[in-house]
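Peer 1: sequence plus the predicted model coming up.
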Amino acid sequence: MRLEAIDAQDPRAVLRALRGAVLGSGPAVALGGRVAAPATDVPAGTALIVTTSGSTGYPKSVALSRAALTSGALATAARIGEGAWLLALPAGYIAGAQVLVRALVSGREPAVLSGTFSPAAFAAAAAGMASSVGGTRVPAFTSLVPAQVATLLDSPEGARALASFEAVLVGGQALAPALAERAAAAGARLVRTYGSSETAGGCVYDGVPLDGVGVRIAAGEVQVSGPTLADGYLDDPDRTAATFLREDGVRWYRTGDAGSFDGVLRVTGRFDNVIVSGGINVSLDRVEAVVRTLPGLVAAAVVPVADARWGEASVVIAEAGPRTPPLAEIRAAVETAIGVAARPRAIIRIDRMPLLPSGKPDRSALRELAALRESDPDKG
């Protein structure tokens, strides 16, 4: 099957291309990056190639079939209901592309938020979606990242618009409890999603797998099965074989996340986001989860730094604000929740959090910033 690269900055172009790839006979769509030269053709049934570096900077081109994309869309409708969709995320990432796929599968044209994301733009797009069929209101849905939710809740106009949706899928990173409580108080119905490009977007909602999706914990790692799984990585058979396992006829995706599952999935962090401080393993995801429960630190990030005495330590990076607590309070909260070895060494206050186009914190940039500040506190 032929593969066509699409300008991911043009959501209407992405929508047109996905219409052909998902509902028609192709060609397959390449989004989010430069596809390797030999990959001008892809296996039959492929609908979408999403190339992303994520927060680690390691590029990967994930191949998704029509069946995987439509399975995710149909399972979402079965879980939260059918209706109209608003695209408020970059179309070049799986979360944004899947919003468009859901709209295509539902047979409704999606609304698209144009230009820079802001409460005013979001509210205008939401207002333009109001419609009814036979006198019955058509429910509206959208998908956001936590930073967008926080931006909307900081504005009365944005908060009202957020509450007008039947449900708002929120993924990309952990949703801080304080932010979830603010949204609920504003009347918004947030649905926490868990998934990745390899699972065609969110496949676990509020901890519960979508219909057809399997979850297991193997050696502490979250693994996922089901019809939404990607076919693998384009032109990378070794990585595909290492990441997608087949056991007793079932294909499992190794997420790299640590967690537990007793009918409800609880993700505790990344296996690759662990430091060894004074000989003790410390999950920075757990540290960050505790830090984000404190006032003024809902969107803070925790990153590793070298430490002459302990080997490794962590620092908190947060946007400066009047409610930011002192370091002593942060360290006390982390010590109580996790232990002495997990206490952050410092807090770095910045004017604006660097974000990836997906809305996630740019952790590569944050690590560089932390290293710079540690080597020379007068810089940065």
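Peer 2: On my side now, so go ahead.
Peer 1: contacts, neighbours, all on C-alpha from now
Peer 2: Noted.
Peer 1: ok, so what distance separates the nearest residue to A125 once chain neighbours are set aside from A161?
Peer 2: Counting by Cα to Cα, 6 or more residues apart in numbering, the nearest residue to A125 once its immediate chain neighbours are dropped is L113, at 5.9 Å. Separation of L113 from A161 (Cα to Cα, to the nearest Å) stands at 13 Å.
Peer 1: swap in S53?
Peer 2: Distance from S53 to A161, counting by Cα to Cα: 32 Å.
Peer 1: now A120
Peer 2: 9 Å.
Peer 1: so which strand or helix has A150?
Peer 2: Following DSSP states H and E, one finds A150 within helix 146-153.
Peer 1: pull out the buried positions in that helix.
Peer 2: 146-150, 152-153 (16 or more other Cα atoms under 10 Å).
Peer 1: export the residues you listed as a markdown table, with columns for distance to S196.
Peer 2: Listed next are these as a markdown table, based on distance: Cα to Cα, whole Å:
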| residue | distance to S196 |
| --- | --- |
| P146 | 16 |
| A147 | 18 |
| Q148 | 19 |
| V149 | 20 |
| A150 | 22 |
| L152 | 24 |
| L153 | 26 |
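Peer 1: who's more crowded, S53 and A161?
Peer 2: Neighbours were counted for S53 and for A161 using other Cα atoms under 10 Å; A161 has more, 21 against 13.
Peer 1: how about the more buried one: what's its closest non-neighbour residue?
Peer 2: A123 (5.1 Å).
Peer 1: pull the contacting residues for that neighbour.
Peer 2: Listed by Cα atoms under 8 Å, 6 or more residues apart in numbering, the contact set of A123 reads 157-158, 160-162.
Peer 1: and if we set it to 10 Å?
Peer 2: By Cα atoms under 10 Å, 6 or more residues apart in numbering, the contact set of A123 is 113, 152, 157-162, 164.
Peer 1: just the buried ones from the residues you listed?
Peer 2: With neighbours counted by 16+ other Cα under 10 Å, the contacts of A123 contain buried members at 113, 152, 158-162, 164.
Peer 1: closest to Q98 out of those residues?
Peer 2: Of all those, Q98 sits closest to L113, with 15.2 Å by Cα to Cα.
Peer 1: please compare the first structure with the one that follows:
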Amino acid sequence: MTPNFKNVHLKFELNGIYYSYKDLNEVAYSFVKEGEPYQQYLGVFLLDWLDHKDYVLVLTSGSTGFPKSIKIKKQAMVHSALATGDFFNLKPGNTALHCLPSNFIAGRMMLIRAIILGLKLDVVKPSSSPLLGINKTYQFSAMTPFQVEKSLVDVNKIDTLIIGGGKVSHALRRKLENKQVYAYETYGMTETVTHIAVKKLNHFAQSKQVSNTYFETLANVTVSQDERECLVIDALKITDKPIVTNDIVKLHSKTSFELLGRYDNVINSGGIKFIPEQIEQKLSNIINQRFFIASMPNEQLGDQVVLLVEDKALDVAKLFSAIQNLKSLHKYEMPKQIFRLPKFVETTTGKIQRIKTLNLLK
């Protein structure tokens, strides 16, 4: 029988203590009144989860515009938790670490997974290095790429680690290759109640039958493309209707796809269309700092390809030379200009806001 959103698994624990559905109200009030800011966010969400409504309001990340509040069905969150549990073979009594902000969907779903699946959840203050000072191991956790980058020394404290909230760079993937952790990149958004597909990131995860070149969907999720070759997600247990995205993909099947880039990032330069993310993938072999490809107006080309790097002390001439010697890069993909910035504009969840960052150059 499928659990509903009023169920609390008998094996569920929060910071080492079991709480019933009724008990959680008291915990939530305590967090709101006496907790630190990260605990207050968790408490506010718990109160929403325990009220009489069948939905919660969730804030989007704002990576492609202003954050907005949307309604998410509580039962959809239950189905999402069950799909994650099935995919990663999570069992009642498994330990989990919650180190994400609880004011966004990814952090909220960590709590719901624990409640529904019966996980023993430890909640710690979100930070760039959440594993620092932790002296125990966990069977499951979720982190952002930035958190993983800062936790590589201790990442073996996690058995299965899902990474989302931003693209996993090739540099980070190389660093994870020989780490003893089942590391997976996730694909999803607030509207899909976090991830609907995963891709393995390292050799250590090979025993779990997931591709390391493309994303594979969770149970009850199928995908297709629209006329723009953008991903369309059909997840009836999560959403009432298909979700049309702006992510350009290459389909491998109804349940697997390769992510190529964002439709709204496509550059038309001299009549040739470029997907910035594909150029970035090639450049990632020679650039260690954060960077991205964008376009700027050009009288002859219409738009020209430019490169922005987050490094105030960058040796531009040296980087230009390295790019020109990069054999994988087509001559038309070569950035016409390189700009260095001390800091990129980010969303509250750490994602780069490309347009706002580009506007810093004006």
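Peer 2: On my side now, so go ahead. No experiment lies behind these values; they were computed from the predicted model shown.
Peer 1: TM-score them against each other, please.
Peer 2: The TM-score (TM-score structural alignment, normalised by the length of structure 2) is 0.75; 307 aligned residues with a Cα RMSD of 2.8 Å.
Peer 1: picking that back up, need the overlap of contacts for L113 and A161 of structure 1.
Peer 2: 122-126.
Peer 1: drop anything exposed from those residues.
Peer 2: 122-123, 125-126.
Peer 1: let's see which of the residues you listed end up in strands.
Peer 2: Judged by DSSP state E, strands contain none of these.
Peer 1: in the stretch 101-250 of structure 1, which spans are helices?
Peer 2: 119-128, 146-153, 156-163, 177-185, 237-243 (DSSP state H, counting those that start in this stretch).
Peer 1: same deal with the stretch 251-380 of structure 1?
Peer 2: Counting by DSSP H, counting those that start in this stretch, the helices of the stretch 251-380 of structure 1 are 284-291, 327-337, 363-375.
Peer 1: can you give the contact residues for the second one?
Peer 2: Contacts made with helix 327-337 of structure 1 from outside it, assessed by Cα under 10 Å, 6+ apart, are listed as 286-294, 297, 315-316, 324, 339-348.
Peer 1: also the longest one?
Peer 2: Taking contacts as Cα under 10 Å, 6+ apart, the residues outside helix 363-375 of structure 1 that touch it are 54-57, 301-307, 314-317, 346-348, 350, 353-356, 376-380.
Peer 1: next one: the shortest one
Peer 2: Counting by Cα under 10 Å, 6+ apart, helix 284-291 of structure 1 makes contact with 174-177, 267-275, 297-304, 313-316, 329-331, 333-339, 342-344, all of which sit outside it.
Peer 1: give me the buried entries from the residues you listed.
Peer 2: 174-176, 267-271, 274-275, 297-304, 313-316, 330-331, 333-335, 342-344.
Peer 1: out of those residues, list just those in strands.
Peer 2: 267-270, 274-275, 301-304, 313-316.
Peer 1: and the residue nearest to A125 of structure 1, what is it in contact with?
Peer 2: Counting by Cα under 10 Å, 6+ apart, L113 of structure 1 has contacts 11, 86-90, 121-126.
Peer 1: same question, S80 of structure 2
Peer 2: Counted by Cα under 10 Å, 6+ apart, S80 of structure 2 has contacts 74, 86, 109, 112-113, 192-196, 218-219, 235, 237-238.
Peer 1: same thing but 8 Å
Peer 2: 193-194, 238.
Peer 1: repeat for T348 of structure 2
Peer 2: S61.
Peer 1: mind redoing it with 10 Å?
Peer 2: By Cα under 10 Å, 6+ apart, the neighbours of T348 of structure 2 are 61-63, 67, 101, 104.
Peer 1: pull out the buried members of the residues you listed.
Peer 2: Using 16+ other Cα under 10 Å, the buried ones in the contacts of T348 of structure 2 are 61, 63, 101, 104.
Peer 1: mind listing what's buried along the biggest strand by length in structure 1?
Peer 2: Taking DSSP E as the criterion, structure 1 has its longest strand at strand 250-261. Residues 251-260 are the ones in strand 250-261 of structure 1 that count as buried (16+ other Cα under 10 Å).
Peer 1: export those residues as a markdown table, with columns for distance to I49 of structure 1.
Peer 2: What follows is those, written out as a markdown table (distance: Cα to Cα, whole Å):
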| residue | distance to I49 of structure 1 |
| --- | --- |
| R251 | 20 |
| W252 | 20 |
| Y253 | 17 |
| R254 | 19 |
| T255 | 19 |
| G256 | 21 |
| D257 | 23 |
| A258 | 27 |
| G259 | 28 |
| S260 | 30 |
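Peer 1: please list which of the contacts of S80 of structure 2 are preserved in structure 1.
Peer 2: Contacts conserved in structure 1 for those, counting by both residues aligned by TM-score structural alignment, their matches' Cα atoms under 8 Å: 193-194.
Peer 1: which one of the contacts of S80 of structure 2 is nearest to E26 of structure 2?
Peer 2: V193 (26.1 Å).
Peer 1: quick one: that closest one and I338 of structure 2, what's the gap?
Peer 2: V193 of structure 2 is 37 Å from I338 of structure 2, by Cα to Cα.
Peer 1: those two - which one has more neighbours?
Peer 2: V193 (24 against 16).
Peer 1: pretty sure the more buried one contacts A81?
Peer 2: Yes. V193 of structure 2 is in contact with A81 according to Cα atoms under 10 Å; the separation is 9.2 Å.
Peer 1: residues shared between the contacts of the two?
Peer 2: Residues touching both V193 of structure 2 and A81 by Cα under 10 Å, 6+ apart: M109.
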